[in-house]
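Participant: Pasting the sequence and the predicted coordinates here, then a few questions.
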Amino acid sequence: MKLNTIQPAAGSKSAAHRVGRGVGSGWGKTAGRGHKGQKSRAGGFHKVGFEGGQMPLHRRLPKRGFTSWTHEFVAEVRLSELEKLGLEEINLGDLINANVIKSNSKDARVILSGEIKRKVILRGITATKGAKAAIEAAGGSVVVEADK
């Protein structure tokens, strides 16, 4: 095989349609654009979703839900992760240093997942009702302060 003998596979390449080149070509006269109408004319353009002045589908349907802007900055922490930390007093900085949560986290929330058997004091971290009850049952407490 030589570079000057390489050819594409048989049937893989076909000539482009040369439209508007006479009746015999099969693509003459209207050149595949049909008859009349905006799309048949030069410069015929309408924006995506335009339905000729009818209220477009994307505006007829109701809005639903939302995307929270703070979602990526609020981390979830399980009770089992607090158990593994081995600290008695835990704040946001401790969780970041232990790689329990991402370093860009601005807040953390403890959720009821796993179990905790030792006393821990959470400072500046919120907890769900169930997680707070589990922490208090183990002898700990949740202290939400203004200075995190």
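Facilitator: Good, I have the coordinates.
Participant: contacts, neighbours, all on C-alpha from now
Facilitator: Noted.
Participant: Could I get the full set of strands for this protein?
Facilitator: Using DSSP state E, the strands found in the chain span residues 74-78, 89-90, 107-111, 121-123, 126-127, 141-143.
Participant: most packed of those strands?
Facilitator: Highest mean neighbour count of the strands of the chain: strand 126-127, a mean of 21 (counted as mean count of other Cα atoms under 10 Å).
Participant: Around Ile101, how many other residues sit close by?
Facilitator: Residue neighbour count, defined by other Cα atoms under 10 Å, stands at 20 for Ile101.
Participant: Comparison target below:
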Amino acid sequence: MADLLSRLRPPAGARASGPKRRGRGIGSGLGKTCGRGTKGDRARGPSPRAGFEGGQMPLYRRSPKRGFHAPRGIRYNVVNLRDLARFDAGATVDPDALRAARLVRRAGPVKILGRGTLDRALTVKAHAFSETAREAIAKAGGKVERLMGPRKPREEAPAAAPAEDGQAQG
């Protein structure tokens, strides 16, 4: 029994070491300078932000911009054909079903892309389809239904009524 008691240990991972308590005396091993060394900029405060090069024009501003960035591009949740293989034949696959299957995580419109193969007939409802995905679903005997897009159709502003005295108002 005494032999067993001397070998008792907590299970692995049960005891997490707490945070390093800095500046609490020399006995802690992290007293006085708290692991920062002596003097110098690193000892005196937070380090400069990432990308700061001491006032020199930083690399990310010296480099030219490249490509095109759509100002209000639609961020689709992308699902490939190979991901649809987990649904049973004849099932209706819509954004709610994709969310339940954890294929779509964030809110927003869903786009089906054509990577992979589809061997069963499914009714797929999404906001957008690639041409290859549309063809593959139809070839497997399935049906494609496009849901309303994420943007509302633009409403025309009513025409301004002409001024009574015949002159435009400014």
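Facilitator: Alright, I've got the coordinates. Worth saying up front: this structure is predicted, and the values here are computed from it rather than measured.
Participant: which stretch among the strands of the first structure comes nearest Leu61 of the first structure?
Facilitator: Relative to Leu61 of the first structure, the nearest member of the strands of the first structure by Cα to Cα is strand 74-78, separated by 31.3 Å.
Participant: mean shift of that closest one relative to the second structure?
Facilitator: Average distance between strand 74-78 of the first structure and its aligned residues in the second structure, after superposition and using mean Cα distance after the TM-score superposition for the first structure, equals 1.7 Å.
Participant: Give the aligned range of that strand in the second structure.
Facilitator: Mapped onto the second structure using TM-score structural alignment, strand 74-78 of the first structure spans residues 76-80.
Participant: same thing with stretch 111-128 of the first structure?
Facilitator: Using TM-score structural alignment, stretch 111-128 of the first structure corresponds to residues 113-130 of the second structure.
Participant: First-to-last residue distance for the matching stretch?
Facilitator: Distance between the boundary residues of stretch 113-130 of the second structure (Cα to Cα, to the nearest Å) amounts to 5 Å.
Participant: What of stretch 126-143 of the second structure?
Facilitator: End-to-end distance for stretch 126-143 of the second structure: 11 Å, by Cα to Cα.
Participant: Would you mark the buried spots in it?
Facilitator: Within stretch 126-143 of the second structure, the residues that count as buried by 16 or more other Cα atoms under 10 Å are Ala126, His127, Ala128, Phe129, Ala133, Arg134, Ala136, Ile137, Ala138, Gly142, Lys143.
Participant: for stretch 114-121 of the first structure, same thing?
Facilitator: Result for stretch 114-121 of the first structure [16+ other Cα under 10 Å]: buried residues Glu115, Ile116, Lys119, Val120, Ile121.
Participant: Now do the helix ranked longest in the first structure: which elements does it pack against?
Facilitator: Longest helix in the first structure, counting residues (DSSP state H): helix 129-137. Using 3 or more Cα pairs under 8 Å, 6 or more residues apart in numbering; DSSP states H and E as the contact criterion, the elements in contact with helix 129-137 of the first structure are strand 107-111, strand 141-143.
Participant: Ile90 of the first structure is nearest to which of the ones you listed?
Facilitator: Each of those was checked against Ile90 of the first structure via Cα to Cα, and the shortest separation belongs to strand 141-143, namely 9.8 Å.
Participant: Can you lay out the strands of the first structure as a markdown table showing distance to Ile96 of the first structure?
Facilitator: Supplementary listing: the strands of the first structure in a markdown table, determined by distance: least, Cα to Cα, whole Å:
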| stretch | distance to Ile96 of the first structure |
| --- | --- |
| strand 74-78 | 10 |
| strand 89-90 | 11 |
| strand 107-111 | 10 |
| strand 121-123 | 14 |
| strand 126-127 | 15 |
| strand 141-143 | 18 |
